[in-house]
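1. heads up, no residue letters with this:
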């Protein structure tokens, strides 16, 4: 099977990344394809769902009609402003596209966090939420330096972060902050304090093989080895390795077991299955669980290409 052709036979949000990361197409060809994301397919559908008040589904973290009971019975909702902005960034909408810029301005002007009514791009109190706010803000052209400084002050002695009251970090929370920090330096250039914080956080993860407990040696969570998309707040080894790749850092030998897991999941036809998305309300279905997944195949392909390119020639 021609996997590249199959990947290109898809939504513009996938096509432009395949052209950039797999095909190595000229920059102008990539840019032309990327310009379609805000106006065609999934990107356009997400933008269409924005409410007049600037939010998605009536809330910053949770929809307007969301309740603790809904959370218990149906799972977390992924249709609110925070998760939609994250998905729009994943899809790669061009931030300066007039439609995108206008949508983000409405968020900045009107959307408040549920915690204490803070302005959206000022963040709130949880590190994992603030990390994702930094990522979205920087991606869409906001200055997130103040929230970055706060997160730097909250880094734990072991190198990571945790949204809960604990002196021990978590993979999931640390990933959320790392995504914000990587976006920050990619937009603004090297920053010694932020780069050092990224390296400390990655050391926390590498010391655990990217998915194992430090003392037990056992996988911390089963889903750390489950390749879901969209990613939401879930950590998994494919997601963290794609982030390390995007940061411009070289592969670390301590990721070899995680890389082996990725290789083992590749089907005989060269594709990876879409292993699902997290339970809860979603805006629409991107891919069908259990079927070959274009997102998983794209991400796994570029991660393995990055890893293999750094290995010595035997």
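-> Nice, thanks for sending it over. For clarity, every value in this text was computed on a predicted model and none was experimentally measured.
2. Could you use CA atoms for every contact and neighbour count after this?
-> Will do.
3. what about the helices in the stretch 101-250 of the chain?
-> Ranges of helices in the stretch 101-250 of the chain, per DSSP state H, counting those that start in this stretch, are 127-139, 145-153, 171-188, 192-206, 237-247.
4. can you list contacts of the fourth one?
-> Counting by Cα atoms under 8 Å, 6 or more residues apart in numbering, the neighbours of helix 192-206 from elsewhere in the structure are 152, 155, 158-160, 171, 174, 178, 181-182, 185, 211, 252, 254-255.
5. go on, the last one?
-> Residues outside helix 237-247 that contact it (Cα under 8 Å, 6+ apart) are 175, 179, 182, 186, 210-211, 224-225, 227, 231, 250-251, 258, 262, 299-300, 302-303, 306.
6. same check, this time on the second one
-> With Cα under 8 Å, 6+ apart as the contact definition, helix 145-153 has outside contacts at 122-123, 127, 130-131, 134, 177, 181, 193-194, 197.
7. Check it against this one:
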């Protein structure tokens, strides 16, 4: 396609994507993009994912992080990746699409999950209290805020579990004392959501700034110790990203926080370099595992989701 056709191509998509194009790329009126966003629960991907929720328990696939029985099934050990169908992943997907929480609130989802959901790591842990994994707790904090659950203790948990370097690591329980790009970005996204919705706390703002500085000291891309690119995943953009760090996803966080810094230049250049001559960005990686249905394209094909995200990041970065 010609570069001038990219916006037209992006508008011919599901409401979960289209409303973001209208708001972030076209500066459409709030009335227009809000009307499109309201359609997420009624048609397309959003309606399809909502249809998989158990109305009695509020769960998806019968489990909190994994489908019911998955960890006990010997065959699961032979499968590539992990399933992405259980409750935490499904809620996170709907929230990140921007769906209004009202349909889930009407279903009393938060209360049902408090009653019926338990973490596979330790089934004595209540769902909204989180568990030990940074990325899981980040999703739980954001999802709980969205649905009106009491998740404020998780904010304190993030303050208490920050590494000395300023970031977080899901492997802390196994003795790691080094922060992780992946875990840190997921924690930052949740803490930013807490600040946006509640005003935050002094302690939470402090650790959030420290976590952002951890990434910025590394130019969002490199090891501080050696200066080497931290991993091949940094510029292998993918949708859905699940828990995976990329330069694009990190930049999108800083766009949402509206914090520009010259140390982001290399990450921005990675995004620019990945643009194709037709103005699109390709799907570069897909995480294996069971899904309810496919959302984006196969590896090597132009991705509407990545194209929208990249264009809005560059638009933010290039503004005067």
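-> Sure, I can see it. All of these numbers come straight from a predicted model, not from anything done at the bench.
8. List only buried entries from the contacts of helix 192-206 of the first structure.
-> Buried subset of the contacts of helix 192-206 of the first structure (neighbour count, 16 or more other Cα atoms under 10 Å): 152, 155, 159-160, 171, 174, 178, 181-182, 185, 211, 255.
9. which one of the residues you listed sits closest to residue 34 of the first structure?
-> The shortest approach to residue 34 of the first structure among these belongs to residue 182, at 20.9 Å (Cα to Cα).
10. Tell me how far the closest one lies from residue 195 of the first structure.
-> Residue 182 of the first structure is 8 Å from residue 195 of the first structure, where distance means Cα to Cα, to the nearest Å.
11. quick revisit: would you mind finding the most buried of the helices of the stretch 101-250 of the first structure?
-> Per-stretch averages of neighbours, counted by mean count of other Cα atoms under 10 Å, single out helix 127-139 among the helices of the stretch 101-250 of the first structure, with a mean of 25.
12. JSON lines for the helices of the stretch 101-250 of the first structure, including distance to residue 94 of the first structure?
-> Compiled in JSON lines, those are given as follows (distance: least, Cα to Cα, whole Å):
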{"stretch": "helix 127-139", "distance to residue 94 of the first structure": "9"}
{"stretch": "helix 145-153", "distance to residue 94 of the first structure": "22"}
{"stretch": "helix 171-188", "distance to residue 94 of the first structure": "14"}
{"stretch": "helix 192-206", "distance to residue 94 of the first structure": "25"}
{"stretch": "helix 237-247", "distance to residue 94 of the first structure": "17"}
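13. what comes into contact with stretch 271-290 of the first structure?
-> With Cα under 8 Å, 6+ apart, stretch 271-290 of the first structure has contacts from 3, 42, 46, 74-79, 226-232, 265-267, 291-297, 300.
14. Repeat the analysis, applying 6 Å as the threshold.
-> The contact list for stretch 271-290 of the first structure, computed with Cα atoms under 6 Å, 6 or more residues apart in numbering, reads 74-79, 227-229, 266, 291-293, 297.
15. Buried residues in it, which are they?
-> In terms of neighbour count (16+ other Cα under 10 Å), stretch 271-290 of the first structure has its buried residues at 271-278, 281-283, 286-287.
16. Centre of the chain to it, how far?
-> Distance of stretch 271-290 of the first structure from its chain centroid, counting by Cα atoms, centre = their mean, to the nearest Å, is 15 Å.
17. re the thing from before, in a markdown table: the contacts of stretch 271-290 of the first structure, plus distance to residue 60 of the first structure, neighbour count and secondary structure.
-> Shown next, in a markdown table, are the contacts of stretch 271-290 of the first structure (distance: Cα to Cα, whole Å; neighbours: other Cα atoms under 10 Å; DSSP: H, G, I helix; E, B strand; the rest coil):
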| residue | distance to residue 60 of the first structure | neighbour count | secondary structure |
| --- | --- | --- | --- |
| 74 | 19 | 12 | helix |
| 75 | 17 | 14 | coil |
| 76 | 13 | 20 | coil |
| 77 | 11 | 21 | coil |
| 78 | 11 | 24 | coil |
| 79 | 10 | 26 | coil |
| 227 | 26 | 27 | coil |
| 228 | 23 | 24 | coil |
| 229 | 21 | 21 | coil |
| 266 | 37 | 17 | coil |
| 291 | 32 | 13 | coil |
| 292 | 32 | 19 | strand |
| 293 | 29 | 22 | coil |
| 297 | 31 | 21 | helix |
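18. Farthest pair within these?
-> For the contacts of stretch 271-290 of the first structure, and using Cα to Cα, no pair is farther apart than 74 and 266, which are 31.4 Å apart.
19. And the aligned residue in the second structure for residue 264 of the first structure, how far from residue 8 of the second structure?
-> Using TM-score structural alignment, the partner of residue 264 of the first structure in the second structure is residue 273. Noted for residue 273 of the second structure: a distance of 22 Å to residue 8 of the second structure, by Cα to Cα.
20. What sits closest to residue 317 of the second structure if chain neighbours are left out?
-> Distances taken as Cα to Cα, 6 or more residues apart in numbering put residue 260 closest to residue 317 of the second structure, at 7.5 Å, once the chain neighbours are dropped.
21. Can you classify that neighbour by secondary structure?
-> For residue 260 of the second structure, the assignment made with DSSP: H, G, I helix; E, B strand; the rest coil gives coil.
22. tally of neighbours for it?
-> Neighbour count of residue 260 of the second structure, defined by other Cα atoms under 10 Å: 13.
23. Kindly report the same for residue 115 of the first structure.
-> Residue 115 of the first structure has 12 neighbouring residues, counting by other Cα under 10 Å.
24. Since that was my last question, I'll sign off now.
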